[in-house]
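Visitor: give me coordinates for this.
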Amino acid sequence: MFATPAYAQAAGGAANPIAQFLPLILIFAIMYFLLIRPQQKKMKEHRAMVEALRRGDQVVTAGGLIGKVVKVKDEDEVEVELADGVKVRVVQSTIATVLNKTEPAEKA
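Guide: Model prediction:
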């Protein structure tokens, strides 16, 4: 009915502290490589795309509007022409994709 002292000592032995935290470390490493790192890469690519916007680029906004960039302003704004005579100001970070890039002007 009672456990012998030998069994009681074996059951309550202290484990290595690193072995106790190893599963948590592995879970964090897996989360970093599967979720955090790809998201950071995607954000970096989007930031580079937005910074490379030029006049004449055809873009799609996050709201689904397709237009042509008319003017790139310094304060993180872009003026987009949606139709003839219809121009809207858009925050640069809301540009989802660039459909057609314009070629840079050749220097003579």
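
Visitor: alpha carbons only for contacts and neighbour counts from here, please
Guide: Noted.

Visitor: flag every buried residue along stretch 57-66.
Guide: Burial within stretch 57-66, assessed by neighbour count using 16 or more other Cα atoms under 10 Å, is assigned to 57-61, 66.

Visitor: what ranges do the strands span in the chain?
Guide: 58-61, 66-72, 77-83, 86-91, 95-100 (DSSP state E).

Visitor: okay, those in a markdown table with distance to residue 37 next?
Guide: Formatted as a markdown table, the strands of the chain follow (distance: least, Cα to Cα, whole Å):
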| stretch | distance to residue 37 |
| --- | --- |
| strand 58-61 | 25 |
| strand 66-72 | 30 |
| strand 77-83 | 28 |
| strand 86-91 | 26 |
| strand 95-100 | 20 |
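
Visitor: and this one, please, so the two structures can be compared:
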Amino acid sequence: MDMLVSLAPIILMFVIFYFLLIRPQQKRQKQVKQMQSDLKKGDAVVTIGGFHGVVHALDEDTVIIQSGDGQKLTYDRSAIREVKSQ
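Guide: Next comes the predicted model:
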């Protein structure tokens, strides 16, 4: 019984860490993965490097993004940070 009482603060700390840090991070990763899989031609996107453009073409693992001046650059899908609302 004394051992259980002495382990209670450690268990409580782990539960708090899980609900405040680990679980929200997992939810965010799931949302980002869903957003990257839902990409479609014509979406306005921002990459993790801050490049703004429009999806020109899609492949299974890559995305071709067209910039405002017409240049086309190829990125991995995982490099897409967000889809901007138009």
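
Visitor: quantify their similarity with the TM-score.
Guide: The TM-score (TM-score structural alignment, normalised by the length of structure 2) is 0.93; 86 aligned residues with a Cα RMSD of 1.3 Å.

Visitor: that older thread, of all the buried residues of stretch 57-66 of structure 1, which two lie farthest apart?
Guide: 57 and 61 (12.2 Å; Cα to Cα).

Visitor: quick revisit: and residue 48 of structure 1, which of the strands of structure 1 is closest to it?
Guide: Ranking those by distance to residue 48 of structure 1, with Cα to Cα as the measure, places strand 95-100 first at 11.6 Å.

Visitor: average offset of the closest one relative to structure 2?
Guide: Superposing on structure 2 places strand 95-100 of structure 1 at an average distance of 1.2 Å from its equivalents, by mean Cα distance after the TM-score superposition for structure 1.

Visitor: and the contacts of that strand?
Guide: Applying Cα atoms under 8 Å, 6 or more residues apart in numbering, the contact partners of strand 95-100 of structure 1 are 49-50, 57-62.

Visitor: give me the most central residue, structure 1.
Guide: residue 43 (3.1 Å; Cα atoms, centre = their mean).

Visitor: show me what residue 31 of structure 1 aligns to in structure 2.
Guide: Mapped onto structure 2 by TM-score structural alignment, residue 31 of structure 1 lines up with residue 17.
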